[in-house]
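Student: structure here, sequence nowhere to be found:
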C-alpha cells in the first residue's frame, strides 16, 4: 500500500502518533486479540483501548468484528496492513504521464456469478444476486460492484502519440473479497490481466466489515461490506509489482502497447482458484478511499 505524505492522509499519520496505538499494532502483529486482552496487556482500561482501536480502524490499519462470547459479545481486533510505502514526493500528473480515472461501473464486458450486485451512491441498482442486472444501463453509474466469481473488463484510454513509448503502467484501486454480508477471514485470489496477459494474482485476506467505510452513503447498511484495501499494481521495465512487492515477471514490453492500440484491464476471480472468495470493487463514494480505478501511463 502506498501512502502519500500529505494533509489528505492526516488521519493515517495521526493514528500512528500514539505510543499506545503502536504497542497495540505490535501485539496484533503476533495474533488477533479482543479488547479485554489488549487492555490487560497494556494495563489500561477497556474503554481507552476501544477508543484507540476506533482510531486505528478509521485509518485502515486494523479491523475488528463482534463475536459471541460466554457473556455477551466481544470485539476481536486484527491487523489489516502488512506494510506501507511512504511517498514523500507528490505523484501529480507530470510532463511524461497520462492519467485517467475509470468509474467502477463503466466496465465494457462481464461474466459474474452470485453473490453479486452493484450500487450507486444513491441506490441499489437492480436486484441483488441476479447477474442480469450487470447489463442494466444504470450500471455505468455504479460506485461499488461485487461478485462471487467471474470477471469484469474495463477499457483503458490510450492517448500515446506516435513518438511516445510506454515505460510503465500503474493501476490503483480499492478492493476486497466478497462473502455473504462480510467475513474478514475469507481469502480470495484476485487476478489481473492487461490485454489478456496475466499480470499476476493477489490474495485478499477477507471481506471487511466493522466500522463504516469513511465514504459510504448513509443508506448503506452495517451488514454490507464496508471497505477494502488500496492496492497499486505497476508494470515496469523489469517486472510487475503490487505495492512494491514482486507480482510477476511480466514487463511493460510484454504488453506491446503502441499508440492507437487499445488497452483492456480484466479483473477476475476464477472458480478453480485455490481461494475463490469473490471481489468487491470500490469507487468514489464508497470505502475508505474516495477514488475510482486510477490508471497512470508513463512514457518516454
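Tutor: Sure, I can see it. This structure is a prediction, so every number in the text was calculated from the model and none was measured.
Student: going forward, measure contacts between C-alpha atoms and count neighbours the same way
Tutor: Noted.
Student: scan the chain for its longest strand.
Tutor: strand 166-176 (DSSP state E).
Student: state the helix or strand in which residue 112 lies.
Tutor: strand 109-113 (DSSP states H and E).
Student: ah, wrong one, I meant residue 100
Tutor: For residue 100, the element it lies in under DSSP H and E is strand 97-102.
Student: helices or strands up against that strand?
Tutor: strand 149-156, strand 293-299 (3 or more Cα pairs under 8 Å, 6 or more residues apart in numbering; DSSP states H and E).
Student: one more to weigh against that first structure:
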C-alpha cells in the first residue's frame, strides 16, 4: 500500500505512535492471534489490547474475525496489509490513472483455464480434499471450481480475466491481488520460491517468496485441514504505464502496453514456478475460505474512456 503523508491518513499514522501497537504488529507477523493470546504475550489486559486493536482496525492495518462454531468464540486478529510505503514529498498524480475508471472481477482460484503441474500437488475445497493428493490428473476434476486452496511443486496455473472494454476504452492499469506462498512437503517457512507472473505469456516479473507458512493456523483455514500449509502472503501486482510493481515496489520495466491487451480478447494471467528458476519452490494459492484473507484473485482493470472525454 502506498499513501501520501497527510492529515487524511492520520488514523493510520497514529497507529505507529504506540510501542504497544508496534509490538502487536511484530507478534502478528508470525500469524493470526486472538485477543487473549496477544494480551498474554504482552502482559496486558484483554480490555487494553482490544482498544489498541480497534484503533489499528480503524486505521486499516489490522483486521479481525470471530471464529464461528462455539459460544464466546475468540476474535482472531491478523495483519491486513503486507507493506506500507509513505510518500513524504507531494508528487503530481498519474494523469492516466486519475482520469481512468475501473471494473473489478474476483476469480475463484479453482477457475483456472489451463495448467501443467508436478507434485507435490493437490486441491482442497472448504470441506474436503478434491481427488487424490500428488496426482496432477485431478487438476482437471470438475470439482476444482470449488477449490479454496491449491498447491504444486512446479509448473503453472493460468486464469482468464474477462475483458469488458469496448473500442473507445483503453486499459491504463491492471491490478491483481492474491494470497500465495511457496510449496514445501508439509511446510517449511525457510523454503524460497521464485514465482513468475505472466500476462498474455509475457513475463512481467518474478518474486521470491521466503517460505511455505504452516506454524500457525490460518484465520480462515478450516479445522479439518491437517496437511501443513496454513496461509500465504497477500501480494498486489500492478502493471502500469511506467512498469510493473509488486506491493508498490518496481518489479520490472514491463508496461501495460507491452503485454498486448487486445479488444475482444480475455487477459491471460499465469502463475508459474519454473523448473529452470534458481529457487523452484512451488506455489500454494489460497481462496476466500482458506488462509488469512477473505478473497479469491481480485482484479481491477483501470481504463480511459475516450467517448466520455469527447
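Tutor: Arrived safely. On a predicted model such as this, the values are computed, not experimentally measured, just so you know.
Student: so after superposing, what's the score?
Tutor: The TM-score (TM-score structural alignment, normalised by the length of the first structure) is 0.73; 248 aligned residues with a Cα RMSD of 3.4 Å.
Student: about what we covered before: and the strand holding residue 100 of the first structure against the second structure, how far off on average?
Tutor: With mean Cα distance after the TM-score superposition for the first structure, strand 97-102 of the first structure departs from the second structure by a mean of 0.7 Å once superposed.
Student: what does that strand rub up against?
Tutor: The list of residues contacting strand 97-102 of the first structure from outside it, by Cα atoms under 8 Å, 6 or more residues apart in numbering, reads 93, 154, 156-157, 159, 291-299.
Student: could I get these in CSV, plus columns for distance to residue 221 of the first structure and neighbour count?
Tutor: Below are those laid out as CSV (distance: Cα to Cα, whole Å; neighbours: other Cα atoms under 10 Å):
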residue, distance to residue 221 of the first structure, neighbour count
93, 36, 13
154, 28, 21
156, 32, 17
157, 35, 18
159, 40, 15
291, 21, 21
292, 21, 23
293, 24, 18
294, 27, 18
295, 30, 20
296, 33, 19
297, 37, 23
298, 40, 20
299, 43, 17
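Student: so can I have a markdown table of those residues showing distance to residue 47 of the first structure?
Tutor: What follows is the contacts of strand 97-102 of the first structure, written out as a markdown table (distance: Cα to Cα, whole Å):
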| residue | distance to residue 47 of the first structure |
| --- | --- |
| 93 | 44 |
| 154 | 46 |
| 156 | 48 |
| 157 | 50 |
| 159 | 54 |
| 291 | 34 |
| 292 | 36 |
| 293 | 38 |
| 294 | 39 |
| 295 | 42 |
| 296 | 44 |
| 297 | 48 |
| 298 | 49 |
| 299 | 52 |
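Student: and the two most separated of the residues you listed?
Tutor: Using Cα to Cα, the contacts of strand 97-102 of the first structure reach their maximum pairwise distance at 291 and 299, which is 23.3 Å.
Student: in a markdown table: the helices and strands packed on strand 97-102 of the first structure, plus distance to residue 116 of the first structure.
Tutor: Below are those laid out as a markdown table (distance: least, Cα to Cα, whole Å):
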| stretch | distance to residue 116 of the first structure |
| --- | --- |
| strand 149-156 | 9 |
| strand 293-299 | 19 |
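Student: residue 63 of the first structure: which of the ones you listed is closest?
Tutor: When these are ranked by proximity to residue 63 of the first structure, the top entry is strand 293-299, at 23.4 Å, counting by Cα to Cα.
Student: equivalent range in the second structure for the closest one?
Tutor: Aligned by TM-score structural alignment, strand 293-299 of the first structure falls on residues 297-303 of the second structure.
Student: what of stretch 242-252 of the first structure?
Tutor: Taken onto the second structure by TM-score structural alignment, stretch 242-252 of the first structure occupies residues 246-256 there.
Student: start to end distance for the matching stretch?
Tutor: With Cα to Cα, to the nearest Å as the measure, stretch 246-256 of the second structure spans 14 Å from end to end.
Student: what lies in contact with that stretch?
Tutor: Here stretch 246-256 of the second structure has contacts from 1-2, 82-83, 85, 171-174, 204-207, 235-245, using Cα under 8 Å, 6+ apart.
Student: among the residues you listed, which are in strands?
Tutor: Going by DSSP E, the strands hold 2, 85, 171-174, 204-207, 235-240, 243-245 from these.
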